[in-house]
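Participant: Here's a sequence, model it:
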Amino acid sequence: MSDNQNLLAEQRRALILDEVRRRGGVRVNELTRKLNVSDMTVRRDLDALARQGVVEKVHGGAVPVVDASSHEPGFEAKSSLEMSAKEAIAKAAAELVVPGSAIALSGGTTTFALAQHLLDVPDLTVVTNSVRVSDVFDSAQRRSSQGPHPHGAPGAATVVLTGGVRTPSDSLVGPVADRAIRNLHFDLLFLGVHGISVEAGLSTPNLAEAETNRRFVQSARRVVVVADHTKWGTVGLSSFAPIAEVDTLVTDSGMPQSAREEISEHLRELVIAGEPRPADDT
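Facilitator: Coordinates of the predicted model:
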């Protein structure tokens, strides 16, 4: 794999993580040969993956960290992970939005990043169960009422925040949220996920959030999952939709080629942020 010599750090780490998960563990000397990089580079990559909590370093290598499927990190903890990837995904996903659309944004740090790219899109109606997403639009509208917007007039979206019980990731879930979503219809749903895989589909560690996300999917004409490469192969406690119900996955360039090929076999559209889309896409 001599071509990997020039891989970006995030792409190289994604390959390492894929190898760790597939084989159940790797050794440093194996990775140096496979990736054609130095021992020190591999150890730095393993340190970075260990800080993200996705691998555990052991003598001479690393093994996967298997979190409890019901463990749900808080919003701040998730915000510090894969920041550049989430920003790239948000920018690419925003290009899918047409002015005047009715869209829904689920909870999550990637949908939070996306919301900031939607502020200048005119005449949107935004339904969300994310307190953080709602705050993005509310703050922008307060600023616009106090003076000129630095990038021109903001889109002045109509925002509907569902009620519900607040989760550690600042999403509102449960019967109140479910009832609010049930009778609505969206042109486009942007869905953040804890995990996505061919076998388990879309999943979350929170049972109530799974039901609320299920309602979102049922109410959307088009379902767009926004998820960085580390979410592929992760499985939470509760599945809420099969992968066949996803129209588009927007992810980052760290997604390994083997995973891209598997995803393309099961999804209608795969968008890699920062890379050209196929010519027949519209």
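
Participant: hey, let's count contacts and neighbours off CA atoms from now on
Facilitator: Fine.

Participant: and the closest residue to residue 175 other than its chain neighbours, how far is that from residue 131?
Facilitator: Closest residue to residue 175 apart from its sequence neighbours, by CA to CA, 6 or more residues apart in numbering: residue 164 at 7.0 Å. With the distance defined as CA to CA, to the nearest Å, residue 164 ends up 11 Å from residue 131.

Participant: Find residues that contact each of these two.
Facilitator: Taking CA atoms under 8 Å, 6 or more residues apart in numbering as the contact rule, the neighbours common to residue 164 and residue 131 are residue 172.

Participant: Can you list the buried residues in the helix or strand harbouring residue 145?
Facilitator: Taking DSSP states H and E as the definition, one finds residue 145 inside helix 131-146. Neighbour-count burial for helix 131-146 flags 131, 132, 133, 134, 136, 137, 138, 140, 141, 144 (criterion: 16 or more other CA atoms under 10 Å).

Participant: Redo those as JSON lines? Include distance to residue 84.
Facilitator: Listed next are the buried residues of helix 131-146 as JSON lines, based on distance: CA to CA, whole Å:
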{"residue": "131", "distance to residue 84": "22"}
{"residue": "132", "distance to residue 84": "19"}
{"residue": "133", "distance to residue 84": "19"}
{"residue": "134", "distance to residue 84": "22"}
{"residue": "136", "distance to residue 84": "19"}
{"residue": "137", "distance to residue 84": "22"}
{"residue": "138", "distance to residue 84": "24"}
{"residue": "140", "distance to residue 84": "23"}
{"residue": "141", "distance to residue 84": "26"}
{"residue": "144", "distance to residue 84": "27"}
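
Participant: List the contacts of residue 182.
Facilitator: Contacts of residue 182 by CA under 8 Å, 6+ apart are 215, 216, 219.

Participant: and which of these is nearest residue 77?
Facilitator: Using CA to CA, residue 216 is the member of the contacts of residue 182 that sits closest to residue 77, with 24.8 Å.

Participant: Another sequence for comparison is provided below:
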Amino acid sequence: MRKPEDAANEEMLPAERRQHLIEWFKQNQAGSGQDLARMFGISVSTIRRDLDLLASEGLVRRTHGGAVAIRSRATYEPSTDLSERTAVEEKHAIVGEALKLIEPNLSLLIDTGAVICHRLADRIAELEYPLTVITNDLYVAKQLTYRDNITLIVPGGACRVGSFSLLGEPGLSFLRDIHCDIFFMSAAAIDETGASETNLELGHMKRAMAEAASEVVLLADSSRFMSCALHRTVPIGSIDRVITDTGLLEEDRAKFPPHKPGFKVVDSSGDTPEEWAPTQGRERATS
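Facilitator: Predicted coordinates:
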């Protein structure tokens, strides 16, 4: 039985209701149809019609089961607080899949500047077998400090204001002289040509990390796709695997090269993820 306030919300003028939706997407990057329907006290079918209309006007982009805000990613960078609250379940599922790639005695590079990499560090801290972890992210380093099984290396650099990222020298020079197994990478934006960032120095750091790894694994929720930030970092051909969620539309995924990177699309509801598409990953370092 519907509550009286639900009926009142259903009777709200469509234009007024959609304006509330627009204001919500100004503060939030992505939302599912079910969550938005619950939030606004209306039916899922009503919210779907609203999202379809907003998408037709270029105000949002429809995804599987919801929508993402359309912003110019050239310079737009969400705050850490907003990133913490966006796509929480999707990030959890992506990190869970990434952990399956980690084996004892591997050397890992963990990217800097992204909440999803922080969540990965939280989970790696729970592992008990030996690993070497290299990172220029102070949060990641903090989570992995005092772990007897983890050899932690922080190349160093100047801390970017308002973030956990250490950028520039001596980190860049250090990365040129190492060779590790896996680079777990994040990105502000991804399209069929590659990954990109809003900050030039951050882009330099990510490029150096990618070049130092035998395998590059991009971790990104679906809201990051089909847009481009100001600075190109890693071309799509240098990314071996992509782990994302079911919000990535099949028509968008089809725009990427057919053989590399390999995609694994995970369902945050816990269903079995799709298999990797064929890829020709680089051999891991043996040293």
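
Participant: Quantify their similarity with the TM-score.
Facilitator: Put the two chains on top of each other and the TM-score (TM-score structural alignment, normalised by the length of the first structure) is 0.70; 222 aligned residues with a CA RMSD of 3.1 Å.

Participant: on that earlier part again, after superposition, how close is whichever helix or strand comes after the helix holding residue 145 of the first structure to the second structure?
Facilitator: Scanning forward in sequence from helix 131-146 of the first structure by DSSP H and E, the next helix or strand is strand 158-161. Here the mean offset of strand 158-161 of the first structure against the second structure after fitting is 1.2 Å, by mean CA distance after the TM-score superposition for the first structure.

Participant: Tell me the counterpart residues of strand 158-161 of the first structure in the second structure, please.
Facilitator: Mapping strand 158-161 of the first structure onto the second structure (TM-score structural alignment) gives residues 151-154.

Participant: Within the helices and strands, which one has residue 55 of the second structure?
Facilitator: Assigned by DSSP H and E, residue 55 of the second structure falls in helix 44-56.

Participant: Now do the buried residues in that helix.
Facilitator: Those would be 44, 47, 48, 50, 51, 52, 54, 55, for helix 44-56 of the second structure by 16+ other CA under 10 Å.

Participant: ok, now stretch 169-186 of the first structure?
Facilitator: Across stretch 169-186 of the first structure, burial judged by 16+ other CA under 10 Å covers 169, 170, 171, 172, 173, 174, 177, 178, 180, 181, 185, 186.

Participant: for those residues, which one is nearest residue 157 of the first structure?
Facilitator: Nearest to residue 157 of the first structure among those: residue 186, at 14.5 Å, using CA to CA.

Participant: if I line the two up, what does that closest one land on in the second structure?
Facilitator: So residue 186 of the first structure corresponds to residue 180, using TM-score structural alignment.

Participant: What's the separation between that match and residue 213 of the second structure?
Facilitator: 5 Å.

Participant: swap in residue 16 of the second structure?
Facilitator: Residue 16 of the second structure sits 51 Å away from residue 213 of the second structure, taking CA to CA as the criterion.

Participant: More neighbours: the two, which one.
Facilitator: Applying other CA atoms under 10 Å to residue 16 of the second structure and residue 213 shows that residue 213 carries more neighbours, namely 24 against 10.

Participant: Just give me how far stretch 191-198 of the first structure sits from the chain centre.
Facilitator: Computed by CA atoms, centre = their mean, to the nearest Å, the chain-centroid distance of stretch 191-198 of the first structure equals 7 Å.

Participant: Apologies, that question was intended for stretch 159-178 of the first structure.
Facilitator: In terms of CA atoms, centre = their mean, the centre of stretch 159-178 of the first structure is found 19 Å from the chain centre.

Participant: Then stretch 275-282 of the first structure?
Facilitator: Offset of stretch 275-282 of the first structure from its chain centre (CA atoms, centre = their mean): 21 Å.

Participant: First-to-last residue distance for that stretch?
Facilitator: One end of stretch 275-282 of the first structure sits 15 Å from the other (CA to CA).

Participant: Stretch 91-108 of the first structure now?
Facilitator: In stretch 91-108 of the first structure, first residue to last residue: 16 Å (CA to CA).

Participant: center of the first structure - which residue?
Facilitator: The centre of the first structure sits closest to residue 227, judged by CA atoms, centre = their mean, with a distance of 2.2 Å.

Participant: need the contact list for the counterpart of that residue in the second structure.
Facilitator: In the second structure, the residue matched to residue 227 of the first structure (TM-score structural alignment) is residue 220. Applying CA under 8 Å, 6+ apart to residue 220 of the second structure gives the contacts 91, 94, 116, 186, 187, 242, 243, 244.

Participant: what do you get for residue 195 of the first structure?
Facilitator: Contacts of residue 195 of the first structure (CA under 8 Å, 6+ apart): 201, 202, 203, 204, 231, 232, 233, 234, 235, 236.

Participant: May I see these arranged in CSV, with neighbour count and distance to residue 115 of the first structure as well?
Facilitator: Formatted as CSV, those follow (neighbours: other CA atoms under 10 Å; distance: CA to CA, whole Å):
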residue, neighbour count, distance to residue 115 of the first structure
201, 22, 25
202, 31, 21
203, 27, 22
204, 26, 21
231, 19, 20
232, 23, 23
233, 17, 26
234, 20, 24
235, 25, 26
236, 24, 25
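
Participant: Among those residues, which are located in strands?
Facilitator: 201, 202, 203, 204 (DSSP state E).

Participant: was I right about the first one contacting residue 237?
Facilitator: No: counting by CA atoms under 8 Å, residue 201 of the first structure stays clear of residue 237, with 11.7 Å between them.

Participant: Residue 119 of the second structure maps to what in the first structure?
Facilitator: In the first structure, residue 119 of the second structure lands on residue 113 (TM-score structural alignment).

Participant: Which element, helix or strand, includes that match?
Facilitator: Using DSSP H and E, residue 113 of the first structure maps to helix 109-117.

Participant: Run the angle between that helix and helix 131-146 for me.
Facilitator: Going by axes from the mean of the first three to the mean of the last three CA atoms, to 10 degrees, helix 109-117 of the first structure is angled at 20 degrees with respect to helix 131-146.

Participant: And the contacts of helix 109-117 of the first structure?
Facilitator: Outside helix 109-117 of the first structure, the residues that reach it (CA under 8 Å, 6+ apart) are 75, 78-79, 86-87, 89-91, 93-94, 105, 132-133, 136-137, 190-192, 226-227.
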